[in-house]
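Asker: next come a sequence and a model predicted from it.
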Amino acid sequence: MELDLIKNIVDFGLVVLIWLVQLCIYPAFSYFKKDELLKWHKSYTPRITSVVLPLMATQLSLSIYFVYNEATTIALINLILVILTWVSTFLIYVPLHNKIKANQTPLKSSKKLVDYNWLRVFLWNLIFLINLFF
């Protein structure tokens, strides 16, 4: 299978996943009472990480590969956008999940996840569309 196709599949997988997270998973946190949210979150985070992390790592690896081997403007833009997803994940979303895990304003943090996650929705959709059409 060609690497372009693999990249498009991974990018699309992240688009589908982020929309599920944004429209179904994160909003569902608001239906939990505090203790139930803490219990669910403890179970949820390692499982979702086992899905998201390999996809993100593959996307990053392929983006680096294309910049190194093709050195096009589109490949560079793609890599920058992918890096932005990583930066936002570790500077915004991981700390919010850690606040939930540590029982520091879990309900407020879960609301912020819904509000702030639109950034990743935008980035992963943009990455997919750029790579699909260019």
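Answerer: Yep, it's here.

Asker: hey, let's count contacts and neighbours off CA atoms from now on
Answerer: Noted.

Asker: scan the chain for its longest helix.
Answerer: Ranked by residue count under DSSP state H, the longest helix found in the chain is helix 34-70.

Asker: check which residues of that helix are buried.
Answerer: 34, 37-38, 41, 52, 55-56, 58-60, 62-64, 66-67 (16 or more other CA atoms under 10 Å).

Asker: out of these, flag the one nearest to Leu17.
Answerer: Leu17 has its nearest neighbour among these in Val52, at 8.1 Å by CA to CA.

Asker: skipping adjacent residues, who's closest to that closest one in space?
Answerer: Spatially, and ignoring its direct neighbours in sequence, Val52 is nearest to Leu14 (7.6 Å; CA to CA, 6 or more residues apart in numbering).

Asker: could you say which helix or strand holds the one you found?
Answerer: Remark: Leu14 resides in helix 3-20, with elements defined by DSSP states H and E.

Asker: list of residues touching that helix?
Answerer: Residues outside helix 3-20 that contact it (CA atoms under 8 Å, 6 or more residues apart in numbering) are 52, 55-56, 58-59, 62, 120-121, 124-125, 127-128, 131-132.

Asker: take the one below as the second:
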Amino acid sequence: MSVLTTKEEVIGFYEDEKYWPDTEASYICVEGEEILYGDGFSEVGEFEFTFLQSLPAGTKIKINEGTVWDEHGDFSTDFVDYFKRWRREHAKKDEVTILVKCDKSNEDAVRAAIAAAGGKVSV
């Protein structure tokens, strides 16, 4: 079982503190090429998260499998199901995750404008 999504949605999922998974590993396909995505807080995970952020806006990502464990390593759930649960909950909210690109000289002004409009800047 897999789920097709976008770069922006995967990043939004991983940035959601309520759902941030302690994953053993998950496999995702980026533009048809399968990559192993490790624990988001490990050195490897940090690199892979940076890799996801560097992809072009709207890049299609296929999440193939993975396991989400509780903090004690006792209970696990399917990563794809966990992502779908997050997606359903997120869809009920009146919000959107967007990628903003601007000139470096305007970064502070853009961040301030987003914050003034009630947005959250994560990166």
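Answerer: Thanks, I have it. What you see is a predicted model; the values in this text were computed from it and never measured.

Asker: got a TM-score for the two of them?
Answerer: The TM-score (TM-score structural alignment, normalised by the length of the second structure) is 0.27; 69 aligned residues with a CA RMSD of 5.5 Å.

Asker: and which of the buried residues of helix 34-70 of the first structure is nearest Ser110 of the first structure?
Answerer: Looking across those and measuring by CA to CA, the closest to Ser110 of the first structure is Leu37, at 9.2 Å.

Asker: what's the distance between that closest one and Thr45 of the first structure?
Answerer: Distance of Leu37 of the first structure to Thr45 of the first structure, given as CA to CA, to the nearest Å: 12 Å.

Asker: hang on, Thr77 of the second structure packs against Trp69?
Answerer: Yes: contact status for Thr77 of the second structure versus Trp69: in contact at 6.7 Å, counting by CA atoms under 8 Å.

Asker: give me the more crowded residue out of those two.
Answerer: Comparing Thr77 of the second structure with Trp69 by other CA atoms under 10 Å, the one with more neighbours is Trp69, at 17 against 13.

Asker: that one against Thr23, yeah?
Answerer: Yes: if you go by CA under 8 Å, Trp69 of the second structure and Thr23 touch, sitting 6.3 Å apart.

Asker: next up, identify which helix or strand Ser111 of the first structure is on.
Answerer: No Ser there; residue 111 of the first structure is Lys. Counting by DSSP H and E, the element that carries Lys111 of the first structure is helix 106-116.

Asker: wait, is Lys84 of the second structure part of a helix?
Answerer: Yes: counting by DSSP: H, G, I helix; E, B strand; the rest coil, Lys84 of the second structure is found in a helix.

Asker: name the nearest residue to it, ignoring sequence neighbours.
Answerer: Per CA to CA, 6+ apart, closest to Lys84 of the second structure is Val3, 7.9 Å.

Asker: thought the one you found was touching Asn64?
Answerer: Yes: the pair Val3 of the second structure / Asn64 is scored as a contact, 6.7 Å apart, by CA under 8 Å.

Asker: okay, and the common contacts of those two?
Answerer: With CA under 8 Å, 6+ apart, Val3 of the second structure and Asn64 have common neighbours Val80.

Asker: show me where the second structure has helices.
Answerer: So, for the second structure - with DSSP H - the helices run 7-15, 43-54, 79-92, 107-116.

Asker: sort out which residues of stretch 126-134 of the first structure are buried, please.
Answerer: For stretch 126-134 of the first structure, a neighbour-count test (16+ other CA under 10 Å) marks 126-128, 131 as buried.

Asker: in JSON lines: the residues you listed, plus distance to Leu5 of the first structure and secondary structure.
Answerer: Formatted as JSON lines, those follow (distance: CA to CA, whole Å; DSSP: H, G, I helix; E, B strand; the rest coil):
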{"residue": "Leu126", "distance to Leu5 of the first structure": "17", "secondary structure": "helix"}
{"residue": "Ile127", "distance to Leu5 of the first structure": "14", "secondary structure": "helix"}
{"residue": "Phe128", "distance to Leu5 of the first structure": "12", "secondary structure": "helix"}
{"residue": "Asn131", "distance to Leu5 of the first structure": "10", "secondary structure": "helix"}
